[in-house]
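Student: below are the sequence and a predicted model; questions follow.
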Amino acid sequence: MTTAVDQRLLGAAHTGDVAAVRAALAAGANPEARDPLGRTALLTAALADQVAVAELLVAAGADPDAQDQREDSPWLVTGVTGSVAMMRALLSAGPDFELTNRFGGVSLIPAAERGHVAYVQAVLEETDIDVDHVNRLGWTALLEAVILGDGGRPHTEIVRLLLAAGADPRLADADGVTALQHAERRGFNAIAVLLREAESDPRKGDTP
């Protein structure tokens, strides 16, 4: 049951009122209390990019993996918002990098789709997230960056970062279409060049 002090915590987390969050916690608010949508204060803070609030909640033991009714968690939504500061605030809480959202994706995948270059770079460098994780649509972060991206500079840079991190360019989607084939069909020439070079790299081996 959500108490009045829990409700104050949830509201303050959303607005970024650090003093009110601290007061609510001191008054006994439950860091894992949930709103009607199943969101904890930490998830609310992550959605609103309230980093200082998130740091307080993490110090109070808030769970970075608590999922709401939509299967979002504080950690997972950092890939949606692209907030590197929030990502780093949550790292000390030990998030589960294998936890998936309602599409079966890890945080790297929506970040690649949305063109969050700084986030993609940071999460690849600072965590051991699976660069080739396949979601329920049959897409990796690399495939999603091409299929749902616009072929512009951010998505081109994300493709470069993913390949440099070891993403397999020959992993195809559920229809057997590779990222290179998608890039060629959409006229993403700069991305296609990167993918051709990666596919021809002998270090990738001969097994598709």
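Tutor: Nice, I can see it.

Student: from now on I want contacts and neighbour counts done on CA atoms only, so please keep to that.
Tutor: Will do.

Student: what about the strands in the protein?
Tutor: For the chain, applying DSSP state E gives no strands.

Student: which residues in the protein form helices?
Tutor: In the chain, the segments counted as helices under DSSP state H are 4-15, 18-26, 41-47, 51-59, 74-81, 84-91, 108-114, 117-126, 141-147, 153-164, 179-186, 189-199.

Student: residues touching the third one, excluding its own?
Tutor: Outside helix 41-47, the residues that touch it by Cα atoms under 8 Å, 6 or more residues apart in numbering are 9-11, 13-14, 16, 31-34, 51, 53-54, 57-58, 62-64, 66, 72-75, 77-78, 81, 86.

Student: what subset of those is buried?
Tutor: With burial judged by 16 or more other Cα atoms under 10 Å, the buried subset of the contacts of helix 41-47 is 9-11, 13-14, 16, 31-34, 51, 53-54, 57-58, 62-64, 66, 72-75, 77-78, 81, 86.

Student: hold the first one in mind and look at this next one:
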Amino acid sequence: MHQNDRLSAAARHGDTSGVRDALAAGAHVEFRDHEGRTPLLLAALADHVEVAELLVAAGADPNARDDAGDTPWLVTGVTGSVPMLRALLPAGPDLSVTNRFGGTSLIPAAERGHVAYVRAVLRETDTDVDHVNRLGWTALLEAVILGDGGRAHQETVELLVTAGADPLLADHDGTTPLQHARRRGFEAIAGLLAATARRAGVR
């Protein structure tokens, strides 16, 4: 097996020794597999944090896109892995990079109710809390529209509004997060958003 292929396989399977040996033997840290995925992206997808740390130390790019438009940094929002987020931060990920839907890592994390990740990315980075994707949705809108209204999404909404997310920033149809929450019967979320709007002087 070629050293580059060996590196990809080791990254995919979380084999730290294999990654180390492949790099020492001359494997390219930015080698792409058949889907355009770098070893760091493979490690991020599988949440192999130690492998990611090795690759970052070797100069791996957290912003390298695969054929689907994903990057190591962007997929942390999907997996919700705080350890991986912290493994990639020293590499200086571009927080404004967006996925194929035009969203930052915060948006899929909010959609999925990854509370710990949302908390970490808001506290430890300067990610734009009101970034709007191609669907016209912010992280707050996704948490309400695509969430289930349960505890995780309630906590996610609270974290977002505490970080300054606008509860009245409407989607392309002119519907606000508060209106979506009321329509879906998410009483706890609607109450939180209404209280936030009142504090902002809006009724």
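Tutor: Happy to help now that I have it. None of these values were measured; they are calculated from a predicted model.

Student: could the helices of structure 1 be laid out in CSV, adding distance to N135 of structure 1?
Tutor: Listed next are the helices of structure 1 as CSV, based on distance: least, Cα to Cα, whole Å:
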stretch, distance to N135 of structure 1
helix 4-15, 29
helix 18-26, 35
helix 41-47, 22
helix 51-59, 28
helix 74-81, 13
helix 84-91, 21
helix 108-114, 8
helix 117-126, 17
helix 141-147, 9
helix 153-164, 16
helix 179-186, 15
helix 189-199, 21
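
Student: would you mind finding the most buried of those helices?
Tutor: Burial of these is given as mean neighbour count (mean count of other Cα atoms under 10 Å); helix 41-47 ranks first at a mean of 28.

Student: that helix: average distance to aligned residues in structure 2?
Tutor: Taking mean Cα distance after the TM-score superposition for structure 1, the mean distance separating helix 41-47 of structure 1 from the aligned residues in structure 2 is 0.1 Å.

Student: where in structure 2 does that helix fall?
Tutor: Using TM-score structural alignment, helix 41-47 of structure 1 lines up with residues 39-45 of structure 2.

Student: for the matching stretch, what is the distance to the chain centroid?
Tutor: Here the centre of stretch 39-45 of structure 2 is set off from its chain's centre by 14 Å, with Cα atoms, centre = their mean, to the nearest Å.

Student: same question for stretch 29-40 of structure 2.
Tutor: 19 Å.

Student: what do you get for stretch 113-122 of structure 1?
Tutor: Counting by Cα atoms, centre = their mean, stretch 113-122 of structure 1 comes out at 9 Å from the chain centroid.

Student: which bit of structure 2 covers that stretch?
Tutor: By TM-score structural alignment, stretch 113-122 of structure 1 lines up with residues 111-120 in structure 2.

Student: so what's the residue of structure 1 most remote from its centre closest to, chain neighbours aside?
Tutor: Most distant from the centre of structure 1: A27, at 32.5 Å, with distances by Cα atoms, centre = their mean. Using Cα to Cα, 6 or more residues apart in numbering and skipping residues adjacent in sequence, the residue nearest A27 of structure 1 is V5, 7.1 Å away.

Student: aligned counterpart of that neighbour in structure 2, please.
Tutor: That one, V5 of structure 1, aligns with Q3 by TM-score structural alignment.

Student: for D96 of structure 1, same thing?
Tutor: Counting by TM-score structural alignment, D96 of structure 1 lines up with D94 in structure 2.

Student: check contacts around its match.
Tutor: So D94 of structure 2 contacts 62-63 (Cα under 8 Å, 6+ apart).
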